[in-house]
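**Q** could you look at this predicted model? Sequence included:
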Amino acid sequence: MRQQEDSVHRIIALQEEVEQLKHAVVSHAVVDQAIGVVIAYAGLLPGAAWDVLKEVSQHTNTKLREVAEHIVQWPHCEWLPPEIRQALDASVERHRPSSALPGSVAER
């Protein structure tokens, strides 16, 4: 009987772990897509775009995944929550190389 209970608890723990891993994979994909949007928007390198996402999350007190979801949807809906947009633009400016290209965010 004890062995059967242990097996049931182990199965439940494994099912929970699988669900957590599925969630992590989806979150990772959304964050990767958001990095791509920031790269396209600001002309930053991937590492700098990642730093921008982290800063926006921290400065707006919003979970990174939520920030990423907003940024991924932004090109389609053409809207970002104002606090995320302000934090995004400020962070992009901090991470932009000193030789910004004409027509980039810095000139908008």
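**A** Looks like it came in fine.
**Q** going forward, measure contacts and count neighbours with C-alpha atoms only.
**A** Noted.
**Q** how far does the helix or strand Leu14 falls within sit from the chain's center?
**A** Element membership of Leu14, judged by DSSP states H and E, is helix 2-42. Taking Cα atoms, centre = their mean, to the nearest Å, the mean C-alpha location of helix 2-42 is offset from the chain mean by 15 Å.
**Q** now do that helix: which elements does it pack against?
**A** Identification of packing neighbours for helix 2-42 by 3 or more Cα pairs under 8 Å, 6 or more residues apart in numbering; DSSP states H and E yields helix 46-60, helix 64-77.
**Q** ok now the longest one, how far from the chain's centre?
**A** Looking back up the chat, that one is helix 46-60. Here helix 46-60 is found 8 Å from its chain centre; the criterion is Cα atoms, centre = their mean.
**Q** what's the angle between that helix and helix 2-42?
**A** Interaxial angle of helix 46-60 relative to helix 2-42 (axes from the mean of the first three to the mean of the last three Cα atoms, to 10 degrees): 100 degrees.
**Q** got the buried residues for helix 46-60?
**A** Neighbour counts over helix 46-60 (16 or more other Cα atoms under 10 Å) mark Ala48, Ala49, Trp50, Val52, Leu53, Lys54, Glu55, Val56, Ser57, Thr60 as buried.
**Q** this is the comparison structure:
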Amino acid sequence: MSPSSPDPHTQSPAVSVDELVAELERVRAENRQLRQALASHAVIDQAIGVLTVLGRISPDDGFTVLREISQHTNIKLSAVAEHVLKYAQGAALPDVLLEEVRSALTRHTGGDRPL
């Protein structure tokens, strides 16, 4: 191999403009999804904190309560979390959520009804 010839081990395969554009779009979509997941995770963590205080339960139990509410009402976990946060700020919970929050907290607090 002469000093001026390229090293075949360091050359990258040729990539078309279309492939680069497709990869850029894929990365942008993934970035949007990760940003949304991060925001949703923060809301869920805050709602767990609210349930922990309301029910005087552990954070693990707070997550379990949040998940049970979501499953029993067929409402997305992030949407339940948003309602719980709004409740903590003074808004009313929809009746279906209020009853399920009470039931779930009662199951995890040994019968005390915190709400």
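**A** Done, it's in. These numbers come from a predicted model, not from an experiment.
**Q** can you give the structural similarity as a TM-score?
**A** Comparison of the two superposed chains (TM-score structural alignment, normalised by the length of the first structure) gives a TM-score of 0.87, and 102 aligned residues with a Cα RMSD of 1.7 Å.
**Q** which one of the helices and strands packed on helix 2-42 of the first structure lies closest to Arg10 of the first structure?
**A** With Cα to Cα as the criterion, Arg10 of the first structure lies closest to helix 64-77 of those, at 29.4 Å.
**Q** equivalent range in the second structure for the helix or strand following that closest one?
**A** Per DSSP H and E, the first helix or strand lying C-terminal to helix 64-77 of the first structure is helix 82-95. Mapped onto the second structure using TM-score structural alignment, helix 82-95 of the first structure spans residues 95-108.
**Q** cool, and stretch 34-46 of the first structure?
**A** With TM-score structural alignment as the criterion, stretch 34-46 of the first structure aligns to 47-59.
**Q** ok, now how distant is His83 of the second structure from Leu93 of the second structure?
**A** For His83 of the second structure, the distance to Leu93 of the second structure (Cα to Cα, to the nearest Å) stands at 6 Å.
**Q** Gln20 of the first structure -> the second structure?
**A** Using TM-score structural alignment, Gln20 of the first structure pairs with Gln33 in the second structure.
**Q** next up, the contacts around its match.
**A** If you count contacts by Cα atoms under 8 Å, 6 or more residues apart in numbering, Gln33 of the second structure has none.
**Q** one step back: what about the helices and strands packed on helix 2-42 of the first structure, which gets the closest to Ala29 of the first structure?
**A** For these, proximity to Ala29 of the first structure was assessed by Cα to Cα; helix 64-77 is nearest, at 9.6 Å.
**Q** give me the angle between the closest one and helix 46-60.
**A** 110 degrees.
**Q** may I see the buried residues of stretch 45-53 of the second structure?
**A** Gln46, Ala47, Ile48, Gly49, Val50, Leu51, Thr52.
**Q** and the residues you listed as CSV, adding distance to Arg102 of the second structure?
**A** As requested, the buried residues of stretch 45-53 of the second structure are arranged in CSV below (distance: Cα to Cα, whole Å):
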residue, distance to Arg102 of the second structure
Gln46, 18
Ala47, 15
Ile48, 15
Gly49, 16
Val50, 13
Leu51, 11
Thr52, 13
